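> got a structure for you, letters missing:
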């Protein structure tokens, strides 16, 4: 998604939640909101957010993360049924280095078609060995709450 201009430093997604800014809403409950991306990569590209502001997944409480995850799955299933894409990407970015441009937690749901010519590629490190992977796993495990 491209850079979205902020209105005098305010969060654009909070503006959508309050109704101060327009959005094509497709789902809403007490805690979450889903709406169409205004710069879609494909027909059906939509976003799921918590109504309460939090910058990213890393700052969201477990309860918020769970609710947003449930809504994301629910909306993804509806996109699959309604648009019948060949596949779906569901993704989320945390921080500038990861490509986050709107600093309000959000998940993208992106319908994919075999001939859409849009690629997301991951190129792994073929030099990683089992010992190195185990070392990294231990570091992460020790950081878990």
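That came through fine. It should be emphasised that the depicted structure is a prediction, and the values quoted were computed from it without experimental measurement.
> alpha carbons only for contacts and neighbour counts from here, please
Fine.
> what strand or helix carries the residue of the chain most remote from its centre?
Of all residues in the chain, residue 131 has its C-alpha farthest from the mean position, at 32.2 Å, by Cα atoms, centre = their mean. Using DSSP states H and E, residue 131 falls within helix 130-143.
> still on that earlier bit, so what's the residue farthest from the centre of the chain up against?
Applying Cα atoms under 8 Å, 6 or more residues apart in numbering to residue 131 gives no contacts.
> got it, and residue 93?
So residue 93 contacts 56, 99-100, 107 (Cα under 8 Å, 6+ apart).
> identify, from those residues, the entry nearest to residue 77.
residue 107 (14.1 Å; Cα to Cα).
> run a quick neighbour tally on the closest one.
22 (other Cα atoms under 10 Å).
> this is the comparison structure:
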């Protein structure tokens, strides 16, 4: 059961308000996709709704429809941009299940045969690498 309220000061809410910079991949009226600053693989993207949702358990069903359609679109573009053999899509709900940022989000991670996921550590990726990876996905989305 969800007991906690949505925290308007979570890091993704701050990114959505433009208070914290991000390497955007895609944005429309409802959804933002941006590079994960601690990627588990090259091209790791986060897709978040603009609507305030703690996680999938409290999200408005209308929010979920547009969100998952964008997750699919970004996943296809990321697979193409990084010539990936597959895509891992992850979504966590509440701390016990692994959620660490309490704003609904999906991880979209391009995967290559024989390359394990890196740990989601405290080590941030270089901004130039993130910008280059974002540009690859944006190009694939446009094409």
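Nice, I can see it. In this text the structure is predicted, and so the values were computed from the model without any measurement.
> residue 12 is in contact with residue 22 of the first structure, correct?
No - contact criterion Cα atoms under 8 Å: residue 22 of the first structure and residue 12 do not qualify, at 10.0 Å.
> the nearest residue to residue 21 of the second structure once chain neighbours are set aside and residue 65 of the second structure: what is the separation?
Excluding the flanking residues, the one nearest residue 21 of the second structure by Cα to Cα, 6 or more residues apart in numbering is residue 15, at 6.2 Å. From residue 15 of the second structure across to residue 65 of the second structure, the span is 22 Å (Cα to Cα, to the nearest Å).
> more neighbours, these two?
residue 15 (15 against 10).
> trace the residue farthest from the centre of the first structure over to the second structure, please.
For residue 131 of the first structure, no equivalent position in the second structure is identified, counting by TM-score structural alignment.
> for residue 138 of the first structure, see how far away residue 131 of the first structure is.
Counting by Cα to Cα - residue 131 of the first structure and residue 138 of the first structure are separated by 11 Å.
> what does residue 14 of the first structure give?
Residue 14 of the first structure is 38 Å from residue 138 of the first structure, by Cα to Cα.
> which of the two has more neighbours?
Taking other Cα under 10 Å, residue 14 of the first structure and residue 138 do not tie; residue 14 has more neighbours (18 against 11).
> and for the more buried one, nearest residue in space, chain neighbours not counted?
Here the residue nearest residue 14 of the first structure, using Cα to Cα, 6+ apart, is residue 53, at 6.7 Å.
> what's the answer for residue 76 of the first structure, then?
residue 109 is the one closest to residue 76 of the first structure (Cα to Cα, 6+ apart), at 6.3 Å.
> residue 88 of the second structure: how many residues sit nearby?
There are 12 residues near residue 88 of the second structure, going by other Cα under 10 Å.
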